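Asks: Predicted model and sequence below, questions to follow.
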Amino acid sequence: MRKNHGWAAFWQKKQYIIAGTLVILAAVGMTVLYSRGQEQERKQLEQEIAAEMDTENQNVAMEEETEADQVASILKPQTQSTETAEVEKESEEADSGQEEVAPTGNTSQALHFAAEDGILWPMEGNVILDYSMDSTVYFATLDQYKYNPAVIIAGDVNSKVYAVAKGKIQSIETNEVTGCTVTEDLGDGYLAVYGQLKEPEFAVGDYVEAGHVIGYVTEPTKYYSVEGSNLYFELRKDGVPVDPIEFFE
């Protein structure tokens, strides 16, 4: 009986051990399952957060792009207006500049010379040879008497020579007697001829106003070497020389 009782006690103890072991294993299994479940939930949560962040970033980017487009649409007309205003301003300045130098352009203008209004002196200086078509005058360089269709005005080299009246540059020629010679059409058959020049400021076809610089006095030609540097000035009416002195203001 004692033997049976001992065996029963042993078997009961073994059953306790097995039951305890199973409980432990079950607990471990539950822990593992719980940990795996938490890991899966954590991963799923991270994925959801990442997806939400991507969506939010996309929304922000779209909003920024929309705002940028709106700003660009607002600023573009202003920029265009500014550019247009600048172009118009430059055009106005160019027009203003053209108005100031209009006499140097080739714009067609009606020419009219009022003889009674007279002409300006083309240069400051003493008249060393008078106009004379009725009688001859003495030319020192040539050592002879001859008619003189112009007035010869003494002046230093580089002295400025001015337009005597409003007109149009008809020709710029060079000859051995008067050197570089500029002819200005004053209108109504009148021509002003400027000789012994250099560096003419205008081109053929340009319009000039009275007082504009036509050019500068240069070294005299061999025909006026004794007289020295000077301006040769001739005034013609219908191709015939007239006395400039009678027209000078």
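Replies: That came through, no problem.
Asks: Could you use CA atoms for every contact and neighbour count after this?
Replies: OK.
Asks: separation between the residue nearest the centre of the chain and residue 84?
Replies: The centre of the chain sits closest to residue 90, judged by Cα atoms, centre = their mean, with a distance of 8.0 Å. Distance, residue 90 to residue 84, by Cα to Cα, to the nearest Å: 10 Å.
Asks: ok, now residue 66?
Replies: 27 Å.
Asks: So residue 37: helix, strand or coil?
Replies: Here residue 37 is helix, with the state taken from DSSP: H, G, I helix; E, B strand; the rest coil.
Asks: Based on its surroundings, how many neighbours for it?
Replies: 12 (other Cα atoms under 10 Å).
Asks: Contact partners for it?
Replies: Residue 37 is in contact with no residue at all, counting by Cα atoms under 8 Å, 6 or more residues apart in numbering.
Asks: just residue 185 next, same as before
Replies: With Cα under 8 Å, 6+ apart, residue 185 has these contacts: 167-170, 191-192.
Asks: redo that, cut-off 6 Å
Replies: Residue 185 makes contacts with 167-168, 170, 191, as judged by Cα atoms under 6 Å, 6 or more residues apart in numbering.
Asks: export these to CSV and tack on secondary structure?
Replies: Formatted as CSV, the contacts of residue 185 follow (three-state DSSP):
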residue, secondary structure
167, strand
168, strand
170, strand
191, strand
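Asks: how would you label residue 135: helix, strand or coil?
Replies: strand.
Asks: Identify the residue nearest it in space, chain neighbours excluded?
Replies: residue 147 (6.3 Å; Cα to Cα, 6 or more residues apart in numbering).
Asks: structure B:
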Amino acid sequence: TIVGFAPNGLASADSIIEGTRLVLPGAIPPPPPPPPPTPTPEPPAPEAPSPTPEAEPTPPAPASVYTWPFQGPITSYFGEPRGEGIYHQGIDIEGIGQEGAPVVAAAAGQVVLVDSHPAYGNYVIIRHSDGSETLYAHLCEIWVDYGQFVDQGEAVGGMGHTGYVIGTDGNHLHFELRIGGVPVDPLPYLP
């Protein structure tokens, strides 16, 4: 016990006063504080730059590297509760009355998975040059093959309602963006 632990020097529990530091038996002591930073001498001031001819302006960075995989209203947003401890890991884009309409790659990349799943239905995953992945689910048909390289805007499948879907005709696209293997809200990355 803490009271009987010799380094604490306590005769009884009544001798503990608020603010007293106690040693816990078997506890790992905290690491020592880091050493203070060593001052570094300041580098000499740079010489005044000589005049240079005016350079071409740098074009602004694109607002997004991804594009919308399907045009339609969003019917379910990332992070919405889906039951006890379950949250929506993508967005759903409505496709009512548009079964078979093209769903396109949000960015260029390589098809790394073509599969069917009880929840996703027919789905495709594309890995992009930055390592991110996009997932396209509930497709009625898949128009790409495993290992195939696709361009941004290239059709990967048809709008559908395979897998677990809710709604009058159920046609919608479940779209996920995964960065570092973790689903993230795709909306900030779309134009």
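Replies: Cool, the structure landed. These numbers come from a predicted model, not from an experiment.
Asks: rewinding a little: the residue nearest to residue 135 of structure 1 pairs with which position in structure 2?
Replies: Using TM-score structural alignment as the criterion, the counterpart of residue 147 of structure 1 in structure 2 is residue 87.
Asks: how many other residues sit next to that match?
Replies: 13.
Asks: ok, now residue 27 of structure 1?
Replies: Neighbours of residue 27 of structure 1 (other Cα under 10 Å): 12.
Asks: distance of it from residue 16 of structure 1?
Replies: Distance from residue 27 of structure 1 to residue 16 of structure 1, by Cα to Cα: 16 Å.
Asks: Where in structure 1 does stretch 106-118 of structure 2 align, residue-wise?
Replies: Going by TM-score structural alignment, stretch 106-118 of structure 2 sits over residues 164-176 in structure 1.
Asks: OK, contacts around residue 184 of structure 2?
Replies: 177-178.
Asks: redo that, cut-off 8 Å
Replies: 78, 89-90, 176-178.
Asks: Can you lay out the residues you listed as JSON lines showing secondary structure, neighbour count and distance to residue 191 of structure 2?
Replies: Listed next are the contacts of residue 184 of structure 2 as JSON lines, based on DSSP: H, G, I helix; E, B strand; the rest coil; neighbours: other Cα atoms under 10 Å; distance: Cα to Cα, whole Å:
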{"residue": "78", "secondary structure": "coil", "neighbour count": "18", "distance to residue 191 of structure 2": "16"}
{"residue": "89", "secondary structure": "coil", "neighbour count": "22", "distance to residue 191 of structure 2": "19"}
{"residue": "90", "secondary structure": "coil", "neighbour count": "25", "distance to residue 191 of structure 2": "16"}
{"residue": "176", "secondary structure": "strand", "neighbour count": "23", "distance to residue 191 of structure 2": "15"}
{"residue": "177", "secondary structure": "strand", "neighbour count": "25", "distance to residue 191 of structure 2": "14"}
{"residue": "178", "secondary structure": "strand", "neighbour count": "19", "distance to residue 191 of structure 2": "17"}
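Asks: okay, the residues you listed in a markdown table with distance to residue 144 of structure 2 next?
Replies: Below are the contacts of residue 184 of structure 2 laid out as a markdown table (distance: Cα to Cα, whole Å):
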| residue | distance to residue 144 of structure 2 |
| --- | --- |
| 78 | 26 |
| 89 | 23 |
| 90 | 21 |
| 176 | 18 |
| 177 | 19 |
| 178 | 20 |
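Asks: nearest to residue 122 of structure 2, of the residues you listed?
Replies: residue 176 (14.1 Å; Cα to Cα).
Asks: Quick check: the closest one vs residue 168 of structure 2, distance?
Replies: In terms of Cα to Cα, residue 176 of structure 2 sits 23 Å off from residue 168 of structure 2.
Asks: Ok, residue 133 of structure 2 next?
Replies: Counting by Cα to Cα - residue 133 of structure 2 and residue 168 of structure 2 are separated by 30 Å.
Asks: The two: who's more crowded?
Replies: Shown here are residue 133 of structure 2 and residue 168; by other Cα under 10 Å, residue 133 has more neighbours (24 against 8).
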